[in-house]
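Visitor: Have a look; sequence and predicted model below, questions after that.
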Amino acid sequence: MHEVEVAGILVDAGGGRGGGTAVAATWAQYAMWQAFQELAPDHHLFNIAWSQAVPPGTSRAAAERAGASLVVACESLRTRLIPSGAGLDQVLDATGCIHTSISRCTTDDVANHVEALQAEMRGHAFDCATQWPIRIGWVMVGEDVARVVFTLAHTAVDGWAAGLVSEAFANLLAGHERVERPGTLQPREVAAYEQSEQALRRSRQACAHASSVLADAPERVFRDEPRPVDGPAFREAVLRSRALGRAATHLGAETGVGSAVVLLAGFAEALAAESGTSQLLIMATAGNRTLPGTQDAVCAMARETLLGIDCGDPDFSRLLPAVAQASLRAYRNGHYDKREMDRAVAEAEAARGTQIDRTVWYNDRRRPRPVSPSTAPTARSLAADASRTRLTWPAAYDRRLNLTLALDVLDTVGDLRLSMIADTRVVPAATMSRMLYRLEATIVSAALSLGLH
């Protein structure tokens, strides 16, 4: 058993902002907080956790200074969320404490202690009204920090912002200030913008888009009734494929739609084939980082957006531009007030006289990278890469909220990683496997059809 010490880092923002004044929460804070409430009693499932390396010889004192500086610079990490009437307020603190955990081990046992500490920290929910949405853990060998473990509340950050937190901590630990683009927004500025006529107009447009998509959406994507299963209902399958990454990049460049559209189209094609539904409704994640001042903003911005795709044409080359247009419309309509969106969805369902299934999810979580010229893959190299594709089943879960099937796209070293979680009462493991391999085969085949030698 791993013994864990509990400590804390006192933080004083000094000349920074804070002082407990309540202002309206951002749209994303409210949406995340509402989802957090719906997860009861499993609130901890809404935590975001990761670990990262630190330079050899890093002292605990240096790591704590970097942690304190991080929270001073990133106001979302010292912001509490407090219900107010029918709404939600955000309160920015000038002083407070970061709760920390320390796990001590030998050099040979660092990985085990990191895994145990991350599980321990992630397994406890945050009290959004009284606690800061960040915990930090130190895995220590002797007097040095060997690795740092972060757990953040999803109400404070999305996946993009979590990456910014990781980068900022590394820079602060190295003695550099956090560098961000001029005009970068903090949560209070985001909330102020969302009261503007421009933002309210965007929200109305997003609601109108959702109503239009729902008018043509299938009542259910997967039509089969749930079947009983032994053990946890939700399983995760992970496909690691170098061939898929190379083929998607090449196909996206040659067709001009980009690899993101190629992968989304591959998912839609596989989903249509396995569900038997050609008219699809997919809940895609819009990053909302194109708004002014949000590229470096450490706060939650990502939201779900409704994506309607017609896969009636079996020609994948014609599906690509259709998916490009549909995704552009969806991602342009990802910034909205969830209370208004909930009303729009309810009205659309009332007009059709049925509840519409919104439990199929897609999230391309790759971080944008500079585009550099690359050599086109050959048919032989793609075949060799495809022979090394691996499918694993790393996790199972008793519960997932509003989910029949979800696909996340992630980068790993040298490979593309597809993580699929599905309710196996509706989507059996064999179907999950077929979908992932079909997605890879479809995109590799489309790349080969361009005339690779």
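Guide: That came through, no problem. Numbers count the residues shown, from 1 in each chain.
Visitor: use CA for all of it now, contacts and neighbours both
Guide: Fine.
Visitor: How many residues are close by residue 417?
Guide: 22 (other C-alpha atoms under 10 Å).
Visitor: Over to the one 4 residues further on?
Guide: Residue neighbour count, defined by other C-alpha under 10 Å, stands at 26 for residue 421.
Visitor: what helix or strand is it on?
Guide: Taking DSSP states H and E as the criterion, residue 421 maps to strand 415-423.
Visitor: List the buried residues in the very next helix or strand once past that strand.
Guide: Per DSSP H and E, the first helix or strand lying C-terminal to strand 415-423 is helix 429-448. Using 16 or more other C-alpha atoms under 10 Å as the test for burial, helix 429-448 gives 429, 432-433, 435-444, 446-448.
Visitor: How many residues are close by residue 125?
Guide: 19.
Visitor: Report the contact partners of it.
Guide: 42, 43, 44, 45, 46, 47 (C-alpha atoms under 8 Å, 6 or more residues apart in numbering).
Visitor: Put this next to the first one:
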Amino acid sequence: MERHETELVLVEFSAGTSGVADLTWGQEQVCLWMENSAPHIEHMNLDVLIECETGARTTLDDVREALRVVIERHESLRTRLNVEKDGGYRQFVCASGRVPVQVHHCAAFEASEAVLEELRRLPFTVFEWPLRVAVVTVSGIVSGVALCLSHVATDGWGIEVIAGDIRELLAAAPEERDVLSARPPRPLVQPREHAAAQRRAGGRSEARAEAFWTAQLSRFPNDRFPFPLRTPESPRFPKITMRSRTAARALAEAASRHGTTVNAVLTGALAVLISAISELEDVTFRLFCANRTSVESRNSVGTFFQTIPVALTVADLPFRDIAHAAWQASLRAYRVGERDPRRLDRVTESVASVRGVDLDLECFLNIHGYGGQEESETLTAQGTAHELTAFDDDGGIEEWEPGKFYVDVWRVSGCLEVTLSADTALFSRDRLTGFLTCLEDILLRAAAGDAPRPKDLVRDAEALAGLRRREGLVLVDGCWVDPAEVQALLTQALSPRSAQVFLEPGATGSPRLTAYLVPAHAQRPPGPPEVHRLLLAALRGRRFVMAPHRYVVCAAGPDGPATQEEWRRYDVLAEGPGRESPARHDPDTTRT
């Protein structure tokens, strides 16, 4: 950014509300994410650049007044977090204070993007307000207002609410501003009220949520992509964006042809793509639920969204069935989309223990603002001439969870916009671009046929060519497992005198893992539950491992690799699954 003059001004606010409250569940979820990702959390910052019309001749005082009104209107913008002794959080809403605003006197509006980048490059701390503001002026007139917010204060929807409020105030005549300043023009819900309402819910609603989570998580794999690791690129997690008007029209046409919604078609198409990449019949991901179901919530600034586990069967089903199943699964997820995230974490740990795997939770789907049937019909009626699809490399993130596969989807002015952020330790940038091209082809073929199958939808896909599954992997309970790695885990976690892992036929058709071991201390042999617990503790960070379904603890064993028949000749000290019995599920959570 070119050098220019800057000055610091303050926005003083004095509101009529203050207090201390619990966090909303959306805020709790963001805090948990930040704890897990610290110190690399700056990518969670949210930002927006508000351009001011040249003819409006907006002044710095106009902007300061608009900011004052918005800060006083929305409590989350004047809230600080406090970490309690037990590690939990409380939010403190302040009635008054001063927010610093950096003013940049620039030669041209183009400098605004650099100013915004400056605001978002550092993570927020508990010692600052949850918003940073910069104003760009050109020749003394405000040309842009840059805002960066903590994700604890708001989500992406809330950012648009803030920007809309500021635009409304700046565009209003002086007498209208007085009215807008006096009271909010639309009904709101503040985070403190929202958190209190969430904690009043419970009972059957919570039981239904836990049953749904359990049923979905029971189909999540240990690692969904069965490929050897490669040297990652930099940044390791690039953001590749596809913009396609052709895909937008195909999406609308496919929704009409298959009798469902555009969201369901898009979710189904992504499921087909991920199934083809992973070679898994079940596709699992965490779905973003906006949780803005009331008028008040849609007008408010706050963190409402949460992510809910979803599982879909792709197999060789007709696409119509996949899309309808996607609609049903999404609807059920939305019904339980607003719940205590710590409770979901406990359910996740319980399911992982029963299944004997460290669940891969790093696939995300976030579908933003889609139109209804009227917009779909408009898109379908538009021209049929092929338009060039554009791809952009929008930078990326260097530090994130390994194996991340994160999909953001928009439709803007009839143009489908999909951003894929994924781990280049698994896939090259070029292949990520190819995956998006494959998604476009899936939508086009889904729009053209009445009952296409997944193999038809990904036929001849260049992005899938050359993907080679790592040697030694077998599919066990929907998970890619390397028995040799399981045996190595057993040896490292327990230090037995000898150990060996075998694959056995299972009652459901999927193979099962049985471990034979001779403990280091035969006089105090561990039982199956203790063996299972020790293996679970050692799973994290390992890709293709699963705790065996059955443990056989022997007094002695072969000196080297042997057959299962040879192991059976030795005295058994203890044997069993070591697992808890899986919980029964509510009929509302049947397989999707």
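Guide: Structure received. All of these numbers come straight from a predicted model, not from anything done at the bench.
Visitor: Taking the centroid of structure 2, which residue is nearest it?
Guide: residue 364 (3.9 Å; C-alpha atoms, centre = their mean).
Visitor: wait, doesn't that one sit right on residue 286?
Guide: Yes. Between residue 364 of structure 2 and residue 286 there is a contact under C-alpha atoms under 8 Å: 4.8 Å.
Visitor: quick check, nearest of the contacts of residue 125 of structure 1 to residue 171 of structure 1?
Guide: residue 47 (23.6 Å; C-alpha to C-alpha).
Visitor: Alignment lookup: residue 152 of structure 1 to structure 2.
Guide: Using TM-score structural alignment, the partner of residue 152 of structure 1 in structure 2 is residue 149.
Visitor: From residue 142 of structure 2, how far out is its match?
Guide: In this view, residue 149 of structure 2 and residue 142 of structure 2 are 21 Å apart by C-alpha to C-alpha, to the nearest Å.
Visitor: Kindly report the same for residue 393 of structure 2.
Guide: With C-alpha to C-alpha as the criterion, residue 393 of structure 2 and residue 142 of structure 2 are 31 Å apart.
Visitor: between those two, who's got more neighbours?
Guide: residue 142 (27 against 14).
Visitor: burial count for the alignment partner in structure 2 of residue 344 of structure 1?
Guide: Following TM-score structural alignment, the counterpart assigned to residue 344 of structure 1 within structure 2 is residue 347. Using other C-alpha under 10 Å, residue 347 of structure 2 has 17 neighbouring residues.
Visitor: do residue 179 of structure 2 as well
Guide: By other C-alpha under 10 Å, neighbour count at residue 179 of structure 2 equals 12.
Visitor: same check, this time on residue 386 of structure 1
Guide: 18.
Visitor: And for the one 10 residues further on?
Guide: Neighbour count for residue 396 of structure 1, taken as other C-alpha under 10 Å: 16.
Visitor: In space, what's closest to it - neighbours in sequence excluded?
Guide: residue 235 (4.3 Å; C-alpha to C-alpha, 6 or more residues apart in numbering).
Visitor: counterpart of residue 22 of structure 1 in structure 2?
Guide: Checking TM-score structural alignment: residue 22 of structure 1 goes with residue 20.
Visitor: Now do the SS call for its match.
Guide: strand (DSSP: H, G, I helix; E, B strand; the rest coil).
Visitor: Please report the distance of it from residue 244 of structure 2.
Guide: Distance, residue 20 of structure 2 to residue 244 of structure 2, by C-alpha to C-alpha: 47 Å.
Visitor: These two - which one has more neighbours?
Guide: With neighbours defined as other C-alpha under 10 Å, residue 20 of structure 2 and residue 244 compare such that residue 244 has more, 23 against 15.
Visitor: Can you find the partner of the more buried one in structure 1?
Guide: In structure 1, residue 244 of structure 2 lands on residue 241 (TM-score structural alignment).
Visitor: Would you mind confirming that that match makes contact with residue 386?
Guide: Yes. Taking C-alpha under 8 Å as the contact criterion, residue 241 of structure 1 and residue 386 are neighbours in contact, 6.8 Å apart.
Visitor: Sort out which of the contacts of residue 125 of structure 1 are in strands and list them.
Guide: Among these, the members falling in strands (DSSP state E) are residue 47.
Visitor: okay if I get the contacts of residue 125 of structure 1 as a markdown table plus neighbour count and distance to residue 203 of structure 1?
Guide: Output for these, formatted as a markdown table (neighbours: other C-alpha atoms under 10 Å; distance: C-alpha to C-alpha, whole Å):
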| residue | neighbour count | distance to residue 203 of structure 1 |
| --- | --- | --- |
| 42 | 16 | 30 |
| 43 | 18 | 28 |
| 44 | 18 | 30 |
| 45 | 19 | 28 |
| 46 | 22 | 25 |
| 47 | 22 | 27 |
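Visitor: Please identify which helix or strand holds the counterpart of the residue nearest to the centre of structure 2 in structure 1.
Guide: The alignment partner of residue 364 of structure 2 in structure 1, by TM-score structural alignment, is residue 361. Using DSSP H and E, residue 361 of structure 1 sits in strand 360-364.
Visitor: So what touches that strand?
Guide: 221, 260, 264, 281-285, 403-410.
Visitor: other SSEs contacting whatever helix or strand comes next after that strand?
Guide: On the C-terminal side of strand 360-364 of structure 1, the closest following helix or strand by DSSP H and E is helix 379-386. Other helices and strands packing on helix 379-386 of structure 1, by 3 or more C-alpha pairs under 8 Å, 6 or more residues apart in numbering; DSSP states H and E, are helix 242-255.
Visitor: Quick check: the helix it packs on compared with structure 2, mean distance?
Guide: Aligned to structure 2 and superposed, helix 242-255 of structure 1 gives a mean residue distance of 2.0 Å (mean C-alpha distance after the TM-score superposition for structure 1).
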